[in-house]
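In: pasted the sequence and its predicted model underneath.
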Amino acid sequence: MRIGELAARAGTTTRTLRYYEARGLLPARRTDNNHRTYDECDLRLLRQIRTLQDFGFGLEETRPFVECLRAGHPQGDTCPASLAVYRRKLDELDALLEQLSGVRETVARQLARAELAAEAATPGGPEPECELGGHTW
């Protein structure tokens, strides 16, 4: 298939496909008249890349999965390098979840403090100070 058809079937653009080709993620096969040509395996590679990117993997993080698919592994994620990327991504996600949990706790404390201050405020009295994040405005 030609580049336009592959782009349409993969739900992407020809520009993206050329970029992937330049990065070495998509093979650059050419016909005698110098047109790019692709097959179903290339579509599968693109779907793998897109799925991983949808899950938050960077383009370079998809490389081991692409190489695993090219090596003949049907899922593209059973090779040691792919497994290592999964492990790193899980560590990264765990760290983000921990950070978000801390932020959530801070916001919950600030809300509780603000609600108490709002209940205690008297009409016409001085404006309460904002202490979000340790800063007073």
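Out: Everything's here; your move.

In: drop to CA atoms for contacts and neighbour counts, all remaining ones
Out: OK.

In: does the residue of the chain most remote from its centre count as helix, strand or coil?
Out: Computed with CA atoms, centre = their mean, the maximum C-alpha offset from the centroid of the chain is found at Gly124, amounting to 49.5 Å. Following DSSP: H, G, I helix; E, B strand; the rest coil, Gly124 is assigned to coil.

In: okay, one more to line up with it:
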Amino acid sequence: MLIGELSRRTGVHAHQLRYYEAQGLLEPGRGANGYREYTDDALLTVTQIRRLLEAGLSTQEIGFMLPCATGTTPDFEPCPELMVTLRARLHGLDEHIDTLTHSRRALNDYIDATERRVSRQYQGCDASAPE
């Protein structure tokens, strides 16, 4: 199938498919006319790539893991290197979440402190006084 058909069937734009190819994630053949030609296996590969991207993995990590992927979920054939990569990515996400949680807490503290100051500032005003 040509890139337009693969794009239509997967819902992935052609420029993204070309990017996946440039990253070594997809390997189309070439027809006599020079056009990219994809096998039906490319449908599964694109689905796997999209799911792994949704999990926050980089295309470099996906390139390392894709040969071990099976099915649309994808599932993986277990191997120590794969687990190291997955656990490292999870650890990085946990650290990022901790940083965001700390930032959120600090922003809430600033908002609370500022709102208390505003409240004290207007507390002495009589809202029912005529203008």
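Out: Everything's here; your move. None of these values were measured; they are calculated from a predicted model.

In: mind checking how far Ala10 of the first structure is from Ala95 of the first structure?
Out: Counting by CA to CA, to the nearest Å, the gap from Ala10 of the first structure to Ala95 of the first structure is 32 Å.

In: the more surrounded of the two?
Out: Neighbour count, other CA atoms under 10 Å: between Ala10 of the first structure and Ala95, Ala10 has more, with 17 against 12.

In: sec struct for the residue most central in space within the first structure, please.
Out: Nearest to the geometric centre of the first structure sits Gly56, at 1.5 Å (CA atoms, centre = their mean). Assigned by three-state DSSP, the conformation of Gly56 of the first structure is coil.

In: remind me, longest helix of the first structure?
Out: helix 80-120 (DSSP state H).

In: who does it touch, helix- and strand-wise?
Out: Counting contacts by 3 or more CA pairs under 8 Å, 6 or more residues apart in numbering; DSSP states H and E, helix 80-120 of the first structure packs against helix 59-70.

In: please compute how far the helix it packs on lies from its chain's middle.
Out: With CA atoms, centre = their mean, to the nearest Å as the basis, helix 59-70 of the first structure stands 15 Å off its chain's centre.

In: now do stretch 59-74 of the second structure
Out: On CA atoms, centre = their mean, the centre of stretch 59-74 of the second structure falls 14 Å from the chain's centre.

In: one more: stretch 43-58 of the second structure?
Out: With CA atoms, centre = their mean as the basis, the distance from the averaged C-alpha position of stretch 43-58 of the second structure to the chain average is 9 Å.

In: which residues sit against it?
Out: If you take CA atoms under 8 Å, 6 or more residues apart in numbering as the criterion, stretch 43-58 of the second structure is touched by 6, 9-10, 25-26, 59, 62, 66, 69, 71-74, 89.

In: tabulate those (JSON lines), appending distance to Arg50 of the second structure.
Out: Formatted as JSON lines, the contacts of stretch 43-58 of the second structure follow (distance: CA to CA, whole Å):
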{"residue": "Leu6", "distance to Arg50 of the second structure": "14"}
{"residue": "Arg9", "distance to Arg50 of the second structure": "13"}
{"residue": "Thr10", "distance to Arg50 of the second structure": "10"}
{"residue": "Leu25", "distance to Arg50 of the second structure": "11"}
{"residue": "Leu26", "distance to Arg50 of the second structure": "12"}
{"residue": "Thr59", "distance to Arg50 of the second structure": "10"}
{"residue": "Ile62", "distance to Arg50 of the second structure": "10"}
{"residue": "Leu66", "distance to Arg50 of the second structure": "11"}
{"residue": "Ala69", "distance to Arg50 of the second structure": "13"}
{"residue": "Gly71", "distance to Arg50 of the second structure": "13"}
{"residue": "Thr72", "distance to Arg50 of the second structure": "10"}
{"residue": "Thr73", "distance to Arg50 of the second structure": "10"}
{"residue": "Pro74", "distance to Arg50 of the second structure": "10"}
{"residue": "Arg89", "distance to Arg50 of the second structure": "17"}
